[in-house]
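**Student:** Show me how the following folds:
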Amino acid sequence: MKKGLLMLAAVAAMVFTSCKDNNASEKVDEENAKEVAERDAKSDEFAKMTFEEEMHDFGTIQEGDVVEHTFSFTNTGDAPLVITNAKGSCGCTVPSWPKGEEIAPGEKGEMTVKFNSKGKPNNQMKTVRITANTESGQEMIKIKAFVEPQAKAASGNPVQ
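**Tutor:** The predicted structure is shown next:
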């Protein structure tokens, strides 16, 4: 009998706490729906970085050389481009970019990448990851070089 009363109380609690208004969708304000639709349509607009070249080859350089290259790009997207960060794959690769600037659709921009070859002999391939308001959120450019090793003296120290 106790089980029956508990069961009846549980069913009654569910009935009283269930949703009484099955027409909630009719209560949506049409103006709010239009605003949400417009906002969602605008969120499909992204900036797009289109580089003239995505990889630069420095060719053969001497170990210890510091070389740099400027990558040119155009914002071919629908929204102003904002670059929030750029980071090299190691400390020897340092990018610089237009910080705090918006690059309007159709406008050009530049990113300079410096590479310090000290202690980096032979083939080198480095990347720069760019964080921006593009659709993927990250873009990438690359540099490469063959670093001619410094001649070593008999003691193992480089010849100067």
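**Student:** CA atoms for contacts and neighbours, from now on please.
**Tutor:** Fine.
**Student:** show me the biggest helix of the protein in terms of residues.
**Tutor:** Longest helix in the chain, counting residues (DSSP state H): helix 2-17.
**Student:** Could you check how far the next helix-or-strand element following that one is from the centre of its chain?
**Tutor:** Where DSSP states H and E defines the elements, the next helix or strand beyond helix 2-17 is helix 30-42. Remark: helix 30-42 is offset 27 Å from the chain centroid, using Cα atoms, centre = their mean, to the nearest Å.
**Student:** let's see this one next to it:
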Amino acid sequence: MKKIFLATAFFIGGIALMNAQEIEISESNVDLGNIKYGGKAVSTVQIKNTGDKPLIISDAKASCGCTVPKWPKDPIAPGKSAPMTVEYTTTSKAGAFNKTVTISSNAVTEGRKIFRIKGVVEANPNAPTTAATGAKK
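**Tutor:** Model (predicted):
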């Protein structure tokens, strides 16, 4: 009796997973390239629902305050895609950066999906230089 119950439970669970919403992101690593100090860079990724039920993005959080994700608020229909924009604002220092954006959704197998953004902030042209070397501080 237990074997029949377990087999039925696994079968029903398998069907539930097959008929569910799933998430796919067009790019898992976004390269923003070089950004002028004090400037902004914006990139758009496509979020696709590869399942057969509506996909709902409940939240998107960046690993820092300099990165702002804007996600679709309406459900994404099965087989359809919707854009998510990510804006990076250079705020305090020059050099390479590598940030993450975590998307929370009702996807069955990956309720949390992470993608990375990277780039290089160019040196501040107005930064003071040292007299001896001419190097930026």
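**Student:** TM-score for these two?
**Tutor:** For these two chains in superposition, a TM-score of 0.77 is obtained (TM-score structural alignment, normalised by the length of the second structure); 121 aligned residues with a Cα RMSD of 2.3 Å.
**Student:** Count the neighbours of Val113 of the first structure for me.
**Tutor:** Here the number of neighbours of Val113 of the first structure (other Cα atoms under 10 Å) works out to 24.
**Student:** from memory it sits against Glu68, does it?
**Tutor:** Yes: using Cα atoms under 8 Å, Val113 of the first structure is in contact with Glu68, at 5.4 Å.
**Student:** Met49 of the first structure touches Phe73, doesn't it?
**Tutor:** Yes: taking Cα under 8 Å as the definition, Met49 of the first structure is a contact partner of Phe73 at 6.1 Å.
**Student:** Which of the two has more residues huddled nearby?
**Tutor:** Per other Cα under 10 Å, whichever of Met49 of the first structure and Phe73 has more neighbours is Met49, with 26 against 18.
**Student:** That one matches what in the second structure?
**Tutor:** The alignment partner of Met49 of the first structure in the second structure, by TM-score structural alignment, is Ile23.
**Student:** contacting residues for its match?
**Tutor:** Ile23 of the second structure sits next to 47-51, 55, 107, 110, 113 when contact means Cα atoms under 8 Å, 6 or more residues apart in numbering.
**Student:** Just give me the neighbour total for the closest residue to it other than its chain neighbours.
**Tutor:** Spatially, and ignoring its direct neighbours in sequence, Ile23 of the second structure is nearest to Asn49 (5.0 Å; Cα to Cα, 6 or more residues apart in numbering). Residues lying near Asn49 of the second structure (other Cα under 10 Å) number 25.
**Student:** what residue of the first structure takes the place of Asn49 of the second structure?
**Tutor:** Using TM-score structural alignment, the partner of Asn49 of the second structure in the first structure is Asn75.
**Student:** now the helices for the second structure?
**Tutor:** 2-18.
**Student:** What's Ser117 of the first structure aligned with over in the second structure?
**Tutor:** Aligned partner of Ser117 of the first structure by TM-score structural alignment: Thr90.
**Student:** how many other residues sit next to its match?
**Tutor:** Applying other Cα under 10 Å, we find 20 residues neighbouring Thr90 of the second structure.
**Student:** Identify the residue nearest Ile35 of the second structure in space, chain neighbours excluded?
**Tutor:** Val121 (4.9 Å).
**Student:** mind listing what the most centrally placed residue in the first structure touches?
**Tutor:** Closest to where the C-alpha atoms of the first structure average out (Cα atoms, centre = their mean) is Gln138, at 2.3 Å. By Cα under 8 Å, 6+ apart, the residues touching Gln138 of the first structure are 129-132.
**Student:** neighbour-wise, which of those leads?
**Tutor:** That'd be Ile130 among these, by other Cα under 10 Å, with 22 neighbours.
**Student:** Pull up the gap between that residue and Val66 of the first structure, please.
**Tutor:** Distance of Ile130 of the first structure to Val66 of the first structure, given as Cα to Cα, to the nearest Å: 22 Å.
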